[in-house]
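[1] just coords:
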């Protein structure tokens, strides 16, 4: 790992120690993990929560959709705030909201209450990922930021790997409420960790304009075709990923009759694929460039998504016909997400927080619709979830091809 280079207002740089580099990476990885912590930890408990709260069939998925609403819209707020006031203080405030929302979920007595508290939880949780990505942009150039984002995703993959496993074990020895109290405790640890982070945005680089003018910057980003090409492709990819997250607790546990504990292990296998691809990406991006790896990942994700949908429709290979193709779809996270974020952020010289917010809002916003559709259209088979993933994979590929065609001819 090379030393972090922090640019200050005068163009000078300082090279912190290797220990400081590692400390920053670990804390940023933890902050970027809060989307996974907030979703994956309670997945094995979703059927139990639905029974305890007397939720009608398909309504428990609204706890995921509610979270994604807060997570996507909240990012649009935190990015400009971080560009104006720096990165650390908004992250700390966000962690406080996250803990409040997690406690509210643990105390909820109805599905409606839980959905509401999930929105609060998400509004705080999203401050960490959006500003952590902006901090990487503060510190690194394009190819190096893609490499560092892959390293961060490699570290942060521990959360979705351990989340369902830990959630299943907590459910086995305690209750689903204990899962949300565990989330609150993790939020407290992250809050403590923010005090060890340096402030990466110098005073001279902050956006001091009026908030109306600051938020109007989103419209400029929306009309940047290169930023939007990366953002739309990764948005479709995330839509497929959240269709899987919303659908698998019922497909795996209720349709294929595996235990919540086995579900956690089976879910964790996918994260090993994500970790492996991120490791490979971090090694190849300096040689091949983030754009070529992004396009390759989009193509492979489309193949995996289409195969998964076909297997579900034709009933081929049972559980393996669903789990194996999705393993390869999930692994492409390592090539699609880090490289698309790095490519988009390389297009801005200021307002990295705003650009990061827009990308994140689109990515997680897609999950609002895909998770809700999986719940609404659920026919009791793997087809609804798998077809949604197949359609999203095709959308990701089309956006990637349009981006590639545009800049091949430019």
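    Here it is on my side, so go on. Every value quoted in this text rests on a predicted model; they were computed, and no experiment measured them. Numbering: from 1, shown residues only.

[2] For the rest of this, base every contact and every neighbour count on C-alpha atoms.
    Noted.

[3] All the helices of the stretch 1-150 of the chain, residue numbers only.
    With DSSP state H, counting those that start in this stretch, the ranges of helices along the stretch 1-150 of the chain come out as 18-32, 34-40, 46-52, 61-85, 88-106, 111-125, 127-139, 142-156.

[4] Tell me which of those lies nearest to residue 191.
    Shortest distance between residue 191 and the helices of the stretch 1-150 of the chain, using C-alpha to C-alpha, is found for helix 88-106: 5.6 Å.

[5] buried residues in the closest one?
    Burial within helix 88-106, assessed by neighbour count using 16 or more other C-alpha atoms under 10 Å, is assigned to 88, 90-92, 94-106.

[6] do the same with stretch 258-267
    Buried residues in stretch 258-267, defined by neighbour count with 16+ other C-alpha under 10 Å: 260, 261, 262, 263, 264, 265, 266, 267.

[7] Identify the residues contacting the closest residue to the first one other than its chain neighbours.
    Distance criterion C-alpha to C-alpha, 6 or more residues apart in numbering; nearest residue to residue 260, sequence neighbours excluded, is residue 44 at 5.0 Å. Neighbouring residues of residue 44 by C-alpha atoms under 8 Å, 6 or more residues apart in numbering: 164, 167, 168, 171, 249, 260, 261, 263, 264.

[8] Next up, a structure to set beside the first:
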């Protein structure tokens, strides 16, 4: 059942889809420029992703309880202003240290977008409808990781990578009038009344909730594997396999098409199977694809196709895993959906910190480190999905 009258309109879908896409857009658009940034700034460009994910993970833990107390729209407006300001700082940076700092600042604002979009969905929809809506938004938000790298590749062909961040600043500013059309889905009557400091105690409640944390672990481990590809693939494809930076975006976009296709299919699947059943199958497929990726990377079998094809299968499963795990996790804690969404987002995207640091420390110029991280953490996601923490695993 819907918890509030939901304006189920195209504008709502587009706005929420744009908000959900902010994380991907903030990083994917400059992926083709990372090798050039490393050369220009004489540093490790992977750390710019690490900085963003640190800010993104930590700030959500603040914004979640705030949104439960004051509503969803005010934090969204504040977040867009901070995102735009951080993007300007990145554009003006001339060292890795500076850009990492501004990436953290940028992330403090950007994190409000997908986190509060999830909370809005939980405010408006029941469990099955929420999973369907998340799948729909996955299709809409997939435009960002498809267009982003392609656009970024063209920008660096015509000018410098600084222009990419100027573009992000304009996008953040353009979202402000769009947010005026978004309804306030968390009315005053449903807001938390306790002091703000007390609201942070909800994280302890969530961390102690084994059922909730099982789903969070499932999606967080999957995203650790996914970020290994997101951060590592520019160097693997461009430097190792010699793909032109302008064409890197096409290989990246291929994976997103798989996510979109499975997200569309998932809208039907959630009406026929339990969320747990879908998660078990999807994470098993992802783990097998990760294992094949590592096998090809270490043996050299298939060359670039030995990486591209199994990664495509692995990435496609995100169309089921992210939507089902998030919907199942939020369903059990509707009274603190803002804090719950914040914790999910913090651990989901914060998990990418692990990938980026591992790649920065151990990447050897081959696909092997990236592929090994994908395989190990995809298996971890599968194990989390297989756990049975109550007599009936059906949601």
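    Okay, I see it. None of these values were measured; they are calculated from a predicted model.

[9] Quick one: the helices of the stretch 1-150 of structure 1 as CSV, columns for distance to residue 241 of structure 1 too.
    Putting the helices of the stretch 1-150 of structure 1 into CSV (distance: least, C-alpha to C-alpha, whole Å) gives the following:
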stretch, distance to residue 241 of structure 1
helix 18-32, 17
helix 34-40, 12
helix 46-52, 17
helix 61-85, 13
helix 88-106, 23
helix 111-125, 18
helix 127-139, 17
helix 142-156, 15
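
[10] Just say which of these is most tucked in.
    helix 127-139 (a mean of 27; mean count of other C-alpha atoms under 10 Å).

[11] Which residue numbers in structure 2 does that helix align to?
    Aligned using TM-score structural alignment, helix 127-139 of structure 1 spans residues 112-124 in structure 2.

[12] mean offset of the matching stretch relative to structure 1 (after superposition)
    Between stretch 112-124 of structure 2 and its aligned stretch in structure 1, the superposed structures give an average distance of 0.3 Å (mean C-alpha distance after the TM-score superposition for structure 1).

[13] ok, how many other residues are close to residue 173 of structure 1?
    Summarising burial for residue 173 of structure 1: neighbours were counted as other C-alpha atoms under 10 Å, giving 9.

[14] How about residue 6 of structure 2?
    Residue 6 of structure 2 has 15 neighbours, counted by other C-alpha under 10 Å.

[15] For residue 58 of structure 2, see how far away it is.
    Between residue 6 of structure 2 and residue 58 of structure 2 the distance, using C-alpha to C-alpha, to the nearest Å, works out to 30 Å.

[16] before we move on, what about residue 127 of structure 2?
    To residue 58 of structure 2, residue 127 of structure 2 is 27 Å away according to C-alpha to C-alpha.

[17] Now do the contacts for the equivalent of residue 34 of structure 1 over in structure 2.
    Here residue 34 of structure 1 is matched to residue 22 in structure 2, going by TM-score structural alignment. If a contact means C-alpha under 8 Å, 6+ apart, then residue 22 of structure 2 has 110, 111, 113, 114, 144 as its contacts.

[18] try it again with 10 Å
    Residue 22 of structure 2 sits next to 28, 83, 107, 110-114, 141, 144-145, 168, 171-172 when contact means C-alpha atoms under 10 Å, 6 or more residues apart in numbering.
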